[in-house]
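Q: Based on what follows, work out the 3D shape:
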Amino acid sequence: MKRSLTLVLVMLLALSLVLTACGPKASQEPGTSTGDETTSQGPKVLRFAIGSEPPALDQQIATDTYAIMLGNHLYEGLVRVQDGKVVPGMAESWEISEDGLTYTFHLRDAKWSDGQPVKAQDFEYAIKRLLNPATASEYAFQGYYIENGEAYNKNKITDPDQVGIKALDDKTLEIKLAVPTKYFLALTNFISLFPVRQDFVEAQGTAYAAEADKILYNGPFIMTEWKHEESLTLEKNPNYWNKDAIKIDRVEIAIVTDSNTAMGMYEAGDLDFVGLPAARVQEFVDNGQAKFYYDGSEFYFQFNVKGRNPEVGKFIGNANFRKAFAYAIDRQNYVDAVLKNGSDPATRYVLPLLSGVNDLFANEYPLEFYPKNADPAKAKEYLDKALAEIGTTIDKVPAIEYLTDDSDSARISAEAIQDMIAKNLGIKLEVKQVPFKQRLELMNKGEYDLVFAGWGPDYDDPMTYLDL
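A: Sure thing, here's the model as predicted:
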């Protein structure tokens, strides 16, 4: 069930560890108590910042970290995954056939934010919409587990009724898989498989999910305001089935591309937690305010093996040329001197935290492929092989465009990578910084040579990486 790509994920850089400074509590409106006594006088507000505008909040279109994070609070799928365990979501119960191929979900009484009921038909429509070739969803492959899902998405069949998902009635959804898939239940917690309501989507047309009032919500929160490139405001959804379990009344999210600006907002009391700039890490570790946690992401070089033009493509398309990059990067120095946030050098493709058959995958398959430190001699060896195969010399290697985001941390990262490649290979990288949304668009169009990209697991199984 792999996607067909014209790129190669060649060189891992870091397994991401998030380092934040955290305030003591979610904020309250002025005039309310911040002590241990009841706080019923005013709403509880959580305030934090994200690094860029979410490009899309359409359940079947969204691909980025911010949209997925927001989606988990604005929408709800058949199940949720909490502390690694699958718990009921929109489905209050389910049965799985003995052969592992048929899942029957029984939906609870739940409502959309406009008061209409969430129905099994909303899930059927959403997943067929995901797989519809006209939707052009990058995450359509998440529906390939379903019988005939891949065939429909690739136009091998044209009748959506042949796809193995069917609303048996308003409260009962049946999904038939192509093959038994042990993590499929957890996968239904992923945004691409979240429900949408056909009448609302079709009424909004291309404007669907582009503004706060162009979305229907069935999750714990609704978005009441979306100031593009500036902020988003979420408020507790009064129609959510489990609203009494939601203790936060409002979430205020600032969009801040500069980490030092976000840090200043935190110190001014305008944010409740913040990602720490590298220069401030030790200070907050020493004063006990720093909190570390793995966010499950890894970062890597993504090469467009065709290049932006044939001249660049003949180099990037050479396997030995890419291997030279792999050995020219000092991952340990990168995480220690550049990130400074406790991240680990990425020496393997599948994250060590993911489950295997009976143990962690890393314990069952302990291969560490990439070195932690640069190996300039080996990098030069692969570069010489590449140049010989191409029939050229090092002075004829063109500058390679290095695409990355427009944040200050992305600039610092790019400068460090640029220096390592120049020092160990004698190759020039031209850094191109663009807004996050534009980077995704350029990647989708193949208009780049080399991009600094990342991936976080969608579910707890190695296939979340091996399917890339």
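Q: When you work out contacts or count neighbours from here on, use the C-alpha atoms and nothing else.
A: Will do.
Q: just the helices in the stretch 251-400 of the chain please.
A: 259-267, 281-286, 310-316, 319-328, 331-333, 361-364, 376-390 (DSSP state H, counting those that start in this stretch).
Q: So the residue nearest the centre of the chain versus Val79, what's the distance?
A: Computing the C-alpha centroid of the chain and ranking residues by C-alpha atoms, centre = their mean puts Thr65 first, at 3.3 Å. Distance, Thr65 to Val79, using C-alpha to C-alpha, to the nearest Å: 20 Å.
Q: Same check on Asp344?
A: Here the criterion is C-alpha to C-alpha. By it, Asp344 lies 31 Å from Val79.
Q: ditto for Gln302
A: 33 Å.
Q: just to revisit the earlier point, give me the more crowded residue out of Asp344 and Val79.
A: A count of neighbours by other C-alpha atoms under 10 Å puts Val79 above the other of Asp344 and Val79, at 23 against 20.
Q: Hmm, Val87 and that one touching each other?
A: Yes: between Val79 and Val87 there is a contact at 5.8 Å, judged by C-alpha atoms under 8 Å.
Q: Contacts for stretch 444-456 next, please.
A: 65, 295-308, 312-313, 316, 400-404, 442-443 (C-alpha atoms under 8 Å, 6 or more residues apart in numbering).
Q: Another sequence for comparison is provided below:
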Amino acid sequence: MCPSFAWILDGHVKNGGDVIAGTLPVEELGVSAPDDKTFVIELEYPQSYFLSLIGSCGQFTPVRQDKVEEYGKDYAATADKMVTCGPFTMVSSANRLYVFEKNPNYWNADAIHFDRIEMNIIDNGDTQLAMYEQGELDYVQIPTAQVPNYDDRDQEFMNGSLDWVYINCDADYVSNQNLRLALNYAIDRTTYNMLANSGTFQGWGNPVMPAVDGVNGTYGEEFQPEGYPLTEDLTKAQEYLQAAMTELGVSDPSEITIEFSTTDAETNEKIAEVLQEMWQNNLGITVNIKQVTYNELYSNLFPVSEFQVGYSGWSPDYADPYTYLELFISGNVYNYSQYSNSEFDDLMAQSRETTDATERLQILAQAEQILIDTGAVVPLQVRTGHYLIDDDVTGVNFYFSGYNIDLVYGDCASTE
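A: This next block holds a predicted model:
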């Protein structure tokens, strides 16, 4: 498993955390192969979402040890240096064109309709669109700027990614809970989405995406607490601001200066400017934008919490609220906010101990409520994917965790 992703074993696979920390040998990891066709995984606690986790994360895909050792760093670099057991096998990967053919040995081969799939790697979104319109492609993702031009033709789905603003809970000013709440209530998330993303995403005021699994429906339908409003609540924002000023010992909001860190991508500059204007106009505070390279932000600033507030987000590793909430557990490797709340941590621990699905999600909803009540993060929007698919292509599914597009049981009328 990739070292940067090994953390996901902690709390999921038995002894995963201790093996990662080096306090137990890898032989103590809760995995075994009692025979040639059986693989056993022991879990730290009951996990209803575990199949979603291993199905969504490529890091859990089994590989043949003998082939990995034979090819070394070249393993899977080309079609002839990989061994797979899925519905399709890669037959070539030259000139940025990946070609897959139906695997006759797949366990459910009779249900697979596509005989061949060609995947073109094309960097320019407008070029992709032009090729689709000319009939050279059957499927294409619409670039964000072009989405309004295809409102009557595109297919839309939540891709699971939540955009938010991390708040360093140990930093000057924003360590104050009331100020963090003021920042949350001073944002018009609907207007933000229109200005920053041409209205192509969905404004959202919760730290958990609503479409993750519930018991009989979605978590959003059955359990999710009410989050921050999609339109600003300036009355509440001012109330929290005044309380923060009293606690911080400042007499004028202009004395409060916040540095907003983001990457140097042009789209992120626009995002930062929209939020800067909302916070400065609605609260009267000063917001300075700091743009750095992607590597600087995610390798140097976020990991050591050298920021006040910073634009980021999270894409789910599996279809469960826990994938978002665990980021705020004290000591989590991705807890860039340095958020620490003992009641929240206790609830997260309780959710791992119960085997009752309803009780578990009720506990996670309570934990989410604490994040909202304490202003742990500034949720902004749920990202959505917009696609064009040829009318002859059917049976293609989209998912918000793991691999967004599923072609396994697709079909094409023109091939019949």
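Q: TM value for the aligned chains?
A: Superposed pair, TM-score by TM-score structural alignment, normalised by the length of structure 2: 0.63. Supporting alignment: 316 aligned residues with a C-alpha RMSD of 3.6 Å.
Q: Just the helices from the stretch 251-400 of structure 2, written as ranges.
A: Using DSSP H, counting those that start in this stretch, helices in the stretch 251-400 of structure 2 cover 266-283, 294-295, 322-325, 342-353, 357-373.
Q: Gly227 of structure 2 is nearest to which of these?
A: Proximity to Gly227 of structure 2 (C-alpha to C-alpha) singles out helix 357-373 among the helices of the stretch 251-400 of structure 2, at 6.5 Å.
Q: That closest one packs against which elements?
A: helix 322-325, helix 342-353 (3 or more C-alpha pairs under 8 Å, 6 or more residues apart in numbering; DSSP states H and E).
Q: Please identify the deepest-packed of those helices.
A: helix 322-325 (a mean of 20; mean count of other C-alpha atoms under 10 Å).
Q: that older thread, the helices of the stretch 251-400 of structure 1: which one's closest to Leu17 of structure 1?
A: helix 281-286 (12.6 Å).
Q: Was I right to think Ile61 of structure 1 contacts Ser192?
A: Yes: contact criterion C-alpha under 8 Å: Ile61 of structure 1 and Ser192 qualify, at 7.3 Å.
Q: Can you check which residues contact both of these two?
A: With C-alpha under 8 Å, 6+ apart, Ile61 of structure 1 and Ser192 have common neighbours 130, 139.
Q: what about the two, which has more around it?
A: More neighbours surround Ser192 than the other of Ile61 of structure 1 and Ser192, with 29 against 21 (other C-alpha under 10 Å).
Q: What's the match for that one in structure 2?
A: Using TM-score structural alignment, the partner of Ser192 of structure 1 in structure 2 is Gln59.
Q: separation between the residue nearest to its match when sequence neighbours are not counted and Asp66 of structure 2?
A: Leaving aside its sequence neighbours, Gln59 of structure 2 sits nearest to Met1 (C-alpha to C-alpha, 6 or more residues apart in numbering; 5.7 Å). Separation of Met1 of structure 2 from Asp66 of structure 2 (C-alpha to C-alpha) stands at 16 Å.
Q: These two: who's more crowded?
A: Higher neighbour count among Met1 of structure 2 and Asp66: Met1, with 12 against 9, using other C-alpha under 10 Å.
Q: ok, now which ones touch Leu183 of structure 2?
A: Counting by C-alpha under 8 Å, 6+ apart, the residues that Leu183 of structure 2 touches are 237, 279, 378.
Q: hmm, which of those are common to structure 1?
A: Retained in structure 1 (both residues aligned by TM-score structural alignment, their matches' C-alpha atoms under 8 Å) from these: 237, 279.
Q: among the contacts of Leu183 of structure 2, who's most crowded?
A: Most surrounded of the contacts of Leu183 of structure 2: other C-alpha under 10 Å gives Val378, at 28 neighbours.
Q: wait, which of the helices of the stretch 251-400 of structure 2 is closest to Ala145 of structure 2?
A: helix 266-283 (10.7 Å).
Q: Can you list the buried residues in that closest one?
A: 268-269, 271-276, 278-280, 282-283 (16 or more other C-alpha atoms under 10 Å).
Q: Might one say that Ile248 of structure 1 is in contact with Gln28?
A: No: at 10.0 Å, Ile248 of structure 1 does not count as touching Gln28 under the criterion of C-alpha under 8 Å.
Q: Show me how far stretch 155-173 of structure 1 is from its chain's centre.
A: 28 Å (C-alpha atoms, centre = their mean, to the nearest Å).
Q: Let me know the helix or strand that the counterpart of Val40 of structure 2 in structure 1 is in.
A: Alignment note: Val40 of structure 2 maps to Glu174 in structure 1; criterion TM-score structural alignment. Taking DSSP states H and E as the criterion, Glu174 of structure 1 maps to strand 172-176.
Q: That strand vs structure 2, average offset?
A: Mean deviation of strand 172-176 of structure 1 relative to structure 2 after superposition (mean C-alpha distance after the TM-score superposition for structure 1): 1.5 Å.
Q: ends of stretch 165-179 of structure 2, how far apart?
A: First-to-last residue span, stretch 165-179 of structure 2, C-alpha to C-alpha: 14 Å.
Q: what comes up buried for that stretch?
A: Of the residues in stretch 165-179 of structure 2, 165-171, 173-179 count as buried by neighbour count, 16+ other C-alpha under 10 Å.
Q: Then stretch 239-252 of structure 2?
A: 240-245, 248.
Q: these two touch, right, Arg47 of structure 1 and Asp272?
A: Yes: contact status for Arg47 of structure 1 versus Asp272: in contact at 5.3 Å, counting by C-alpha under 8 Å.
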